[in-house]
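*Asks:* Okay, sequence plus prediction incoming.
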Amino acid sequence: MNNTRVVEVTGHASYEIVIGPGLLGDGARLARQVRGRHALLVSDHNVARLYAERVEAGLRFARPGLALAHFVIPAGEQEKTLARFGEALDALASLGATRDATVIALGGGVVGDLAGFVAACWMRGIDLLQLPTTLLAMVDSAIGGKTAVDLPAGKNLVGAFHQPRAVIADTATLATLPDRELRAGLAEVVKYGAIFDAGFLDWLDARAEALLARDPAVLGEAIARSCQHKADVVARDVYEHGDRAMLNFGHTFGHAIETEQGYAGTTGGGLNHGEAVAVGMVLAARLSAALGRAPQADALRLGRLLGKLGLPTAIPPGLDPGALLERMRLDKKADAAGLRFILWDHAGAARIASGVAEDVVLDVLRAG
């Protein structure tokens, strides 16, 4: 298919990330990733309305005997719960899904995380096919096998590592993505430059207008470069014992904001995940400068780029710094030494920092 890019994830679990327009209609390609006779298509109402029929038609044409069921949830982070997880397992039970069944995740990060956790747990693990339809999922959450649901106490506290058989990213779906969700995905794209590749930050800065205008060639290149960065780090560190933790740059702050707002990014006027990560990256850069690890100028540069892409760079009004700090203490990235952050020495060079003094973190939070 024209304009299709392939990124290989190697190492412990090898699979392809296929990127290009029109892939959801390629039933033969999708069917090659479904080994057994049962499949559960997991999606949300917004995405299912647009794309579920296309995926189902392609699969049924390529695999006429496939027993295919749907599990569709309302859109939003607030749906990524243990209750929805249980309902999805019930859907697999009703389908009679066997050990060679496949869970197909059609949607953004919420759907991918939930469906992945379901696939990880049904009969101790069945196949997962990721079909991301948001920019954020294409460049981040669909890749690498991190699956989870949220608890009221914190984001992604219950989950498992479960690698997909493949990630098939149909970039044509980005045409229907709301502007806010496109910008949220760009935050994760910027993250790869911030932690691995300062030259990529320059590339993004020069093409900010084209990215926001959804130029297909520029978006395709940004997605492929981001996926390659993630594939490289996942191949080195599948279970996040070392280098992969750097992908959490900005996430300790960002998750605290999301949790304190009750995951209200979709329905309640709070920040969504990408927006919270954008703020979190700026705060992490400021914390790096406050600890004398990195130049303040790099934090300012990062903030300008994110602002140019239409993303927030400050903590929303009304959030208490002390409450945010308390959320961080329960973050799964904390350890016995205390708070753990991904900080940077300068743009493009991140590292893990444990035992960061809480008073300095609180000062950064108060400065907003």
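*Replies:* Thanks, I have it.
*Asks:* only C-alpha atoms for contact and neighbour calcs from this point on.
*Replies:* Noted.
*Asks:* For the helix or strand residue 276 falls within, name the packing helices and strands.
*Replies:* Per DSSP states H and E, residue 276 falls inside helix 273-290. Packing partners of helix 273-290 (3 or more Cα pairs under 8 Å, 6 or more residues apart in numbering; DSSP states H and E): helix 179-196, helix 251-260, helix 296-308, strand 340-346, helix 358-367.
*Asks:* So which of the ones you listed is nearest residue 67?
*Replies:* Closest approach to residue 67 among the helices and strands packed on helix 273-290 (Cα to Cα): helix 179-196, 32.7 Å.
*Asks:* got the buried residues for the closest one?
*Replies:* By neighbour count with 16 or more other Cα atoms under 10 Å, helix 179-196 contains the buried residues 181-196.
*Asks:* What angle do helix 273-290 and that helix make with each other?
*Replies:* 30 degrees (axes from the mean of the first three to the mean of the last three Cα atoms, to 10 degrees).
*Asks:* could you check the angle strand 340-346 makes with the next helix-or-strand element following helix 179-196?
*Replies:* Of the helices and strands lying after helix 179-196 in sequence (DSSP H and E), the nearest is helix 198-206. On the basis of the same axes, to 10 degrees, helix 198-206 is oriented at 80 degrees to strand 340-346.
*Asks:* Tell me the helix or strand right after helix 198-206.
*Replies:* helix 208-212.
*Asks:* Show me what that next one is packed against.
*Replies:* Using 3+ Cα pairs under 8 Å, 6+ apart, helix 208-212 sits against helix 216-236.
*Asks:* Could I get the contacting residues of residue 277?
*Replies:* 187-188, 250-251, 253-255 (Cα atoms under 8 Å, 6 or more residues apart in numbering).
*Asks:* Alongside the first one, take a look at this:
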Amino acid sequence: MHAIEVCNLSYSYPDGTQALKEVNLSVEDGKKTAILGPNGSGKSTLFYHLNGIFLPQTGRVIVKGREITKKNLDWIRSTVGLVFQNPDDQLFAPTVKDDVSFGPSNLRLPGEEVEKRVGESLEIVGMTGFERVPPHHLSTGQKKRVAIAGILAMDPEILVFDEPLSGLDPRGQTELIELLDELNAEGKTIVVSTHDVDFASAWADEIYLLQRGMVYARGHPSEIFSNEDVVRATDLRFPVVVKVHKEFEAHGIYEKVDRIPLSIIDLVENLNGSEKRESGKIWVVRIPGMKEGGADAVNLDELKKVLDLDPDKTGAMGTTAKACAKMLGIESDFESDVIDSAISEAIRGGNVLVFASGGMSDLVSRRVEEYNRKSGKTIRWERLI
């Protein structure tokens, strides 16, 4: 069963502007899907249909096998959480705690459960301690985190983000991308709209290209960005990594390769070619995710065993993982782009210790194994806890 199916969806605004024209798409359970397109391509209008803010004029939207209708909007909105592009459109309560508790309170949950969900959600987004702060006193990035916490507190299976990186500085963007990965690793299906090709190409499992309200193309990022005609026809640009790759080919820095690079690691691998060198090792320490009790569920005595290791670099990804690294007095070398940074260090022969929250530990091992498979090389890795 697909998480979301959109079938022949069309929508026109009262002034006659047709925003969507027979859109068809499907989102797989547990996957990361990016809806990519320039401003005015219909991305926001499409997203307003995914949790029933807009109802189809023609066509259907199906969530977890149930078509969206006026009769099941409460269920839809507890299943699909929508985070608006502008957090000011979502935050309205006098304090952060009031805002985050609004959704779960409307689900008629017991007070203790509401308190638990508010605490967990704020911790996940790194906003613990801001409970009594009025939202209008927060920065744009902080507001965005509170808006996300409000959705997480309702525990939806599917999370939909409209332009999640807009208005954020580079560090804020990196932290939000890591949060998206952490939520996906915990089992959430993630859908984002964006016009950021660098983000979409490196992050998504599948991309849909929207142009003038229609689906122009769909596919894996490597399929989309290896097709010059598709990119030009949709008024987008190639990701920076792909542009550098094309320049390298054009200048004969390396011969043409079958695999288009979507990350710096891919690009480096194309440059290294078949060069063999002794790789380092990546140790992965799994820290319980928030739903498993977070840092409170950690066996600190067991965790201290990692202090006997002598890594060249350390990294921490995920809220609880970063907290545990600090508990051990470890200052992480990598707190963003952790997996690619760890792989890069290992390629150069360094040993890396990575703390990873919950399912993100599986993400580390999958990415390392994927690199080994594609490159024909071997980076050793070991899960310690």
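*Replies:* That came through, no problem. Being a predicted model, the structure only gives us computed values, none of them experimental.
*Asks:* Report the TM-score for the pair.
*Replies:* Overlay of the two chains. TM-score (TM-score structural alignment, normalised by the length of structure 1): 0.33; 188 aligned residues with a Cα RMSD of 6.0 Å.
*Asks:* on that earlier part again, angle of the helix holding residue 276 of structure 1 against helix 296-308?
*Replies:* 160 degrees.
*Asks:* just to revisit the earlier point, switch the helices and strands packed on helix 273-290 of structure 1 over to JSON lines; also include distance to residue 116 of structure 1.
*Replies:* Formatted as JSON lines, those follow (distance: least, Cα to Cα, whole Å):
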{"stretch": "helix 179-196", "distance to residue 116 of structure 1": "20"}
{"stretch": "helix 251-260", "distance to residue 116 of structure 1": "20"}
{"stretch": "helix 296-308", "distance to residue 116 of structure 1": "30"}
{"stretch": "strand 340-346", "distance to residue 116 of structure 1": "25"}
{"stretch": "helix 358-367", "distance to residue 116 of structure 1": "33"}
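*Asks:* what about residue 117 of structure 2, how many residues close to it?
*Replies:* By other Cα atoms under 10 Å, 22 other residues sit near residue 117 of structure 2.
*Asks:* and it, that one's in a helix?
*Replies:* Yes. Judged by DSSP: H, G, I helix; E, B strand; the rest coil, residue 117 of structure 2 forms part of a helix.
*Asks:* just to revisit the earlier point, relative to residue 212 of structure 1, which of the contacts of residue 277 of structure 1 is nearest.
*Replies:* residue 187 (12.0 Å).
*Asks:* now the helix holding residue 276 of structure 1 against helix 358-367, angle please.
*Replies:* Using the same axes, to 10 degrees: helix 273-290 of structure 1 against helix 358-367 is 120 degrees.
*Asks:* Could you list the buried residues of the one helix or strand residue 73 of structure 2 maps to?
*Replies:* If you go by DSSP H and E, residue 73 of structure 2 is part of helix 73-79. Using 16+ other Cα under 10 Å as the burial criterion, the residues of helix 73-79 of structure 2 that qualify are 76-79.
*Asks:* Same list, those residues, but as a markdown table with distance to residue 210 of structure 2 please.
*Replies:* A markdown table is the format used below for these (distance: Cα to Cα, whole Å):
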| residue | distance to residue 210 of structure 2 |
| --- | --- |
| 76 | 24 |
| 77 | 24 |
| 78 | 27 |
| 79 | 25 |
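*Asks:* With respect to residue 66 of structure 2, which of these is nearest?
*Replies:* Closest to residue 66 of structure 2, out of all of the buried residues of helix 73-79 of structure 2 and judged by Cα to Cα, is residue 76, at 8.8 Å.
*Asks:* From residue 158 of structure 2, how far out is the closest one?
*Replies:* 10 Å (Cα to Cα, to the nearest Å).
*Asks:* What of residue 362 of structure 2?
*Replies:* In terms of Cα to Cα, residue 362 of structure 2 sits 20 Å off from residue 158 of structure 2.
*Asks:* Between the buried residues of helix 179-196 of structure 1, which sits nearest residue 236 of structure 1?
*Replies:* Nearest member of the buried residues of helix 179-196 of structure 1 to residue 236 of structure 1, counting by Cα to Cα, is residue 196, at 14.2 Å.
*Asks:* before we move on, back to that, residue 233 of structure 1 is nearest to which of the helices and strands packed on helix 273-290 of structure 1?
*Replies:* helix 179-196 (10.0 Å).
*Asks:* for that closest one, packing partners?
*Replies:* Right, helix 179-196 of structure 1 is packed against helix 135-136, helix 198-206, helix 216-236, helix 273-290, helix 296-308, strand 349-354 by 3+ Cα pairs under 8 Å, 6+ apart.
*Asks:* any chance of those in CSV, plus distance to residue 68 of structure 1?
*Replies:* Shown next, in CSV, are these (distance: least, Cα to Cα, whole Å):
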stretch, distance to residue 68 of structure 1
helix 135-136, 26
helix 198-206, 41
helix 216-236, 29
helix 273-290, 31
helix 296-308, 41
strand 349-354, 44
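*Asks:* Between these, which one is closest to residue 362 of structure 1.
*Replies:* Here helix 273-290 is closest among those (Cα to Cα), at 9.8 Å.
*Asks:* what angle sits between that closest one and helix 251-260?
*Replies:* 130 degrees.
*Asks:* list the buried ones in helix 273-290 of structure 1?
*Replies:* 273-290.
*Asks:* one step back: so between residue 362 and residue 158 of structure 2, which is more surrounded?
*Replies:* Set residue 362 of structure 2 next to residue 158 and count neighbours by other Cα under 10 Å: residue 158 wins out with 28 against 16.
*Asks:* could you dump the contacts of residue 277 of structure 1 to JSON lines with distance to residue 169 of structure 1?
*Replies:* Below are the contacts of residue 277 of structure 1 laid out as JSON lines (distance: Cα to Cα, whole Å):
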{"residue": "187", "distance to residue 169 of structure 1": "18"}
{"residue": "188", "distance to residue 169 of structure 1": "16"}
{"residue": "250", "distance to residue 169 of structure 1": "25"}
{"residue": "251", "distance to residue 169 of structure 1": "24"}
{"residue": "253", "distance to residue 169 of structure 1": "28"}
{"residue": "254", "distance to residue 169 of structure 1": "25"}
{"residue": "255", "distance to residue 169 of structure 1": "25"}
